[in-house]
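J.: okay, here's the prediction I keep looking at, along with the sequence it came from:
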Amino acid sequence: MSESLKNKTVRGVGWSFVDNIASSGVTFLVGLVLARLLTPAEYGIMAMIAIFIAVSNSIVDSGFSNALIRKVRVERVDYNTVFYFNLAVSVLLYVLLFLASPSISVFFKEPELVKVTRVIGSVLVINALAIIPRTVFVRDVNFKTQTKVSLISSVSSGAVGIVMALSGMGVWSLVGQQLSRQSLNSLFLWVYCKWKPSLEFSIESFRELFGFGSKLLLSGLLSTVYQNVYYIIIGRFYSSSLLGQYTRAEQFNMIFSSNLTSVVQRVSYPVLSSIQEDPKRLREAYRKVIKTTMLITFACMLGLAAVAKPLIVILIGEKWLPSVYFLQIICFSGMLYPLHAINLNILQVKGRSDLFLKLEVIKRIIAIAPILIGVFYGIEYMLWGSVFTAFISYFLNSHYSARLIDYPTMDQMKDILPTFFISSIVAFFMWCVSLFDISAYILLPMQLSLGILLAFIIYEKLRLPEYLEVRQLVCSLLHRKNKLDNKQIWTKN
């Protein structure tokens, strides 16, 4: 990896990581406050509408943002064409969602869903307005600006949600938080982005971009439906309260799994796309991404499973204890999410959106079994089934990506197994500490201290290349921050 590309990647990873902390991290902290003020049932109501919003957002984007990121040379007309298409589709989908709200309410047997759906549905149009500005920043690997926007919108919307919850507005505090966050995010992306729309639309540009993006749209829809289908199963066949417990477990899982996946995808996709015509360089860069990413992922996810109970008791209270077991199971499937994303990124980099779609169809057919198990036997069995399908999905993803860059699945496994075994050993000892009958406020610090110390000793002893890479990355980011701080001090003086 060349020095300029490496510096660009380091900056991208650093700011993308901070961006996720600013948005998801701050939102999570706000969620801890809201979880103490609201009931699991109120969280369950919001989860019932989640799949409809998620699917609609996928349709609005239609894979165009990825097509624009991948395209080597993007013209102004390309941006304008996608912008107007996104906006028109978002308005249409909002109207459909508005009209369908009574049926959604009847399906889940939840009267309040009619009003909630009609209000929260407006977020589709708000998000559509931000797609092109965000894409422009991603193409430039400019995550610094997005970080500023995320910080402003996350903190402000968090304050809105907490004030509404304290005022006794229940589920509407969650609605207010989401709407204000997306509105502010879109507003400031427009303020900072130099691109502005003009009245032009190209059929030729649409066809070119849609030819690649349409397959990503279909695969994205399948993935989105699958990721949210558990909300439908639990909400329809169980209760809004139990669904609230499940969503809280999912949100804890997202701290590491989804956020790390997002960071890796956002940075690696444009960076790997820029070297797609150099096979050897692409393979080595891809291999480094996998090894360093999975070192962090295994440590975080297995560690989270080990400390789940005291963590939840301390942060949101004992009324959320049923979510502990859900979280521990989800961690085992969640630890593979970044690996899925990295392998699928290669298919997009190589322009094989057809394979991307084919894989999504196969994996979702396989995933039908755990869903049926959830309907007839219970949520726990459904979640363990999802762990099994996650491993199968990895082998499918890696098989096809391996053929494109000459990086076989067995080589991938050899690269990541050392860090998996180390993280498993560390997590086991952390979990053993939880067997002692002591206060959660004492237990959690003991587990975390043991885990960090044990991992540091093992990695320093073994000196694995991926560990040294991560350590160097962290040192580079800290060094950059120190230089900036020193510069500001000298400027003031």
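T.: Sure thing, it's come through.

J.: when you work out contacts or count neighbours from here on, use the C-alpha atoms and nothing else.
T.: Fine.

J.: count residues in the vicinity of K483, would you?
T.: 12 (other C-alpha atoms under 10 Å).

J.: where's it relative to I489, distance?
T.: 10 Å (C-alpha to C-alpha, to the nearest Å).

J.: burial of the nearest residue to W195 once chain neighbours are set aside, as a residue count?
T.: In space, and not counting its chain neighbours, W195 is closest to P133: 7.0 Å by C-alpha to C-alpha, 6 or more residues apart in numbering. As a burial measure, P133 scores 22 neighbours (other C-alpha under 10 Å).

J.: report the contact partners of P133.
T.: L189, W190, C193, W195 (C-alpha atoms under 8 Å, 6 or more residues apart in numbering).

J.: check which helix or strand it maps to.
T.: Using DSSP states H and E, P133 sits within helix 123-139.

J.: report the buried residues of that helix.
T.: Buried residues in helix 123-139, counted by 16 or more other C-alpha atoms under 10 Å: 123-139.

J.: below is an additional structure, to be compared with the one above:
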Amino acid sequence: MSLKRNFTFTFIDNFVSFLVFLVSSMVISRLLTPDELGILAVAVSSIVLITMFKNFGYTTYLIREPLLDDTKKSAVFTLSIITSTALFLILFALAEFIGSAYGNQKITDIVYIISISIITSPFHIVATGLIERKEKFKNLAIINIASETLFFISVMLLIYLDFGIFAIAISNVLKSFMQIILMMWTIWDDFVFKISLKKYKPILSFGMKMSFMSSLSRIQELLIPLIIGKYFGLNFAAFYDKGKSLPKIILHVLLPALGTAAFPHYTKKVRNNEPLNDTILSHMQQGLLVFWPSLLAICLISPNLIYYMFGVQWGHSVPVASLLALASMFTIPVIFIRMGLVASGHENLALKFIVANKITLVLGVTLAFDYGINGVAFAILLAEVITLILSFAIIKKLDITAYNYVSYLSKPFIIAILSNIPFFILSIFWQHEIVEDIYVVFIAVVSFILIWTLLLFYLSPTYKSILLNLHAAVKKVF
């Protein structure tokens, strides 16, 4: 299956999931208070922090391993059972402590509920790896869309039945179970249920590196809401989480689509001894042509987005959304470089690179903590800027020159600035305040989309081809 086809199905998957998430988030933000959503943010961050080693790099191993036989599949499944069981027991034992640390029993109850899905995670982990290895992205898209739809229906029904914040926790468990059932149906013939630890040492060695790398990558996302909730209050944890959700919406749609589709493609090129440098730069540029304009738009009109999507009570989230949108712009090129390092066998270097980023982040957050959630968001932005600068020191491992790196970054930067001219004007005249006239916002959004589309059409051959194909499809229908 071609990379373009992989990306198309993964994009559809993430786009539909994004729509479901967006609608449910808008509804939930109006039905539940910041304090209630703060409880959920703290509980979920605690769960993910404790269980971040759950995958242990098993999915990546199944995708990357050149000679994957039944013995290795069996070893991965067995190791996954051991890891998930141990983490489930730890989480179950710590649930009361987590709730008491914040003085809220509801946090404990949510931890108990969501921890149920950890027991079945070995099936999810192995099935995901096998499906992505075989590049069955169409099947994966159907599975995820069906699961997200179930989640939305379940949340709405349970909130209507007065389950409150527990509606989201229960719905997450139901979604997880449905994913596993559909995944096992898809990959049943390739799944090995045998319990065995033969050939486990290389898997464990690789898994330790990958899980440490993955946990470091996510540590800020998990720890910061917990710290904010403890020292500033659960409502501020919710404000931070809601501000983070705006740039995350864009990343949730496209970044997983690019990463999921591209990583198996990179590993295949490495197995065939083909160079990766031009491929990585090309994919990075194509991604940034979409990411940078949209993230810069979020930065410029975050007050209006927060107001119209979630309500005026979420005003504290506005600076966080703007700062984290800018931070995400600097993060994305680094993700492509790191993905290339892992695919080409330089995971040790990728790990050192992540460690350097987190040391910078910890120092920044420590110094900025007295300035509240806005100071924390600014520290994250500063850390990501420094990390992008540091990435110039490691690109030579992928045979990428600094000149090529900068040249591939320049076109997305120009398109991001030019396409956001309507929002720059909006920000200047309203001084980053809420524009209550919805028609003015609508005109600015339409202008942004038109300018962005025209720039992509004339400056990017890839997106020009996509737009022409889309035009032909629409013309054929009508």
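T.: Yep, that arrived. As the structure is a computational prediction, the values presented were derived from the model and not from experiment.

J.: tm score of chain vs chain?
T.: Taking TM-score structural alignment, normalised by the length of the second structure as the basis, the two superposed chains have a TM-score of 0.92; 473 aligned residues with a C-alpha RMSD of 2.3 Å.

J.: which non-adjacent residue is nearest the counterpart of R133 of the second structure in the first structure?
T.: Aligning on TM-score structural alignment places R133 of the second structure opposite R139 in the first structure. Spatial nearest neighbour of R139 of the first structure, excluding adjacent residues (C-alpha to C-alpha, 6+ apart): I69 at 5.4 Å.

J.: which residue in the first structure aligns with P202 of the second structure?
T.: Using TM-score structural alignment, the equivalent of P202 of the second structure in the first structure is E208.

J.: and the next element down the chain from the top helix by length along the first structure?
T.: If you go by DSSP state H, the first structure has its longest helix at helix 203-237. Using DSSP H and E, the next helix or strand after helix 203-237 of the first structure towards the C-terminus is helix 240-254.

J.: the helix holding P133 of the first structure vs the second structure - mean distance after superposition?
T.: Helix 123-139 of the first structure differs from its equivalent in the second structure by a mean of 1.6 Å after superposition (mean C-alpha distance after the TM-score superposition for the first structure).

J.: still on that earlier bit, relative to F212 of the first structure, which of the contacts of P133 of the first structure is nearest.
T.: Ranked by distance to F212 of the first structure (C-alpha to C-alpha), the contacts of P133 of the first structure are led by W195 at 23.2 Å.

J.: who's in contact with the counterpart of E42 of the first structure in the second structure?
T.: Alignment note (TM-score structural alignment): E42 of the first structure maps to E36 of the second structure. By C-alpha under 8 Å, 6+ apart, the residues touching E36 of the second structure are I165, N235.

J.: tilt between the strand or helix carrying E36 of the second structure and helix 200-231?
T.: Using DSSP H and E, E36 of the second structure sits in helix 34-50. Angle between the axes of helix 34-50 of the second structure and helix 200-231 is 150 degrees (criterion: axes from the mean of the first three to the mean of the last three C-alpha atoms, to 10 degrees).

J.: helices or strands up against the helix or strand where L454 of the second structure lies?
T.: Assigned by DSSP H and E, L454 of the second structure belongs to helix 438-459. If contacts are counted by 3 or more C-alpha pairs under 8 Å, 6 or more residues apart in numbering; DSSP states H and E, helix 438-459 of the second structure sits against helix 402-419, helix 421-430, helix 461-477.

J.: with K248 of the second structure as the reference, name the closest of those helices.
T.: The nearest among those, by C-alpha to C-alpha, is helix 402-419 at 17.9 Å.

J.: list the buried residues in that closest one.
T.: Y405, Y408, L409, K411, P412, F413, I415, A416, I417, S419.

J.: what's the mean deviation for it versus the first structure?
T.: Mean deviation for helix 402-419 of the second structure: 2.2 Å (mean C-alpha distance after the TM-score superposition for the first structure).

J.: quick check: buried residues in the longest helix of the first structure?
T.: Buried, per 16+ other C-alpha under 10 Å, within helix 203-237 of the first structure: 205-206, 209-226, 228-236.

J.: returning to that earlier point: list the contacts of the helix holding L454 of the second structure.
T.: 289, 293, 415-416, 418-423, 426, 435, 463-464, 467.

J.: same check, this time on stretch 154-168 of the second structure
T.: Counting by C-alpha under 8 Å, 6+ apart, S24, L32, E36, L37, L40, I110, S171 sit against stretch 154-168 of the second structure.

J.: show me which pair in these is furthest apart.
T.: With C-alpha to C-alpha as the measure, no two of the contacts of stretch 154-168 of the second structure lie farther apart than S24 and I110, at 18.8 Å.

J.: who has more neighbours out of those two?
T.: Of the pair S24 of the second structure and I110, I110 is the one with more neighbours under other C-alpha under 10 Å, namely 24 against 16.

J.: that one -> the first structure?
T.: Aligned by TM-score structural alignment, I110 of the second structure pairs with V116 of the first structure.

J.: quick one on the thing from earlier: out of the helices and strands packed on helix 438-459 of the second structure, nearest to D13 of the second structure?
T.: helix 461-477 (17.9 Å).

J.: name the residues that touch that closest one?
T.: Q286, L456, F457, Y458.

J.: of the residues you listed, grab the buried ones for PyMOL.
T.: If you want just the buried ones from the contacts of helix 461-477 of the second structure in PyMOL, going by 16+ other C-alpha under 10 Å, the selection is:
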select buried, resi 286+456+457
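
J.: just send the contacts of helix 461-477 of the second structure back as CSV, with distance to A368 of the second structure too.
T.: Shown next, in CSV, are the contacts of helix 461-477 of the second structure (distance: C-alpha to C-alpha, whole Å):
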residue, distance to A368 of the second structure
Q286, 34
L456, 38
F457, 42
Y458, 43
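
J.: taking the contacts of helix 461-477 of the second structure, tell me the two that lie furthest apart.
T.: Spatially, the most separated pair among these is Q286 and Y458, at 14.0 Å (C-alpha to C-alpha).

J.: now do the contacts for S214 of the second structure.
T.: Contacts for S214 of the second structure (C-alpha under 8 Å, 6+ apart) come out as M52.

J.: quick one: what's aligned to it in the first structure?
T.: Aligned by TM-score structural alignment, S214 of the second structure pairs with G220 of the first structure.

J.: ok, now how distant is that match from T247 of the first structure?
T.: Relative to T247 of the first structure, and taking C-alpha to C-alpha, G220 of the first structure is found at 21 Å.

J.: chain center to the longest helix of the first structure, what's the gap?
T.: Computed by C-alpha atoms, centre = their mean, to the nearest Å, the chain-centroid distance of helix 203-237 of the first structure equals 15 Å.
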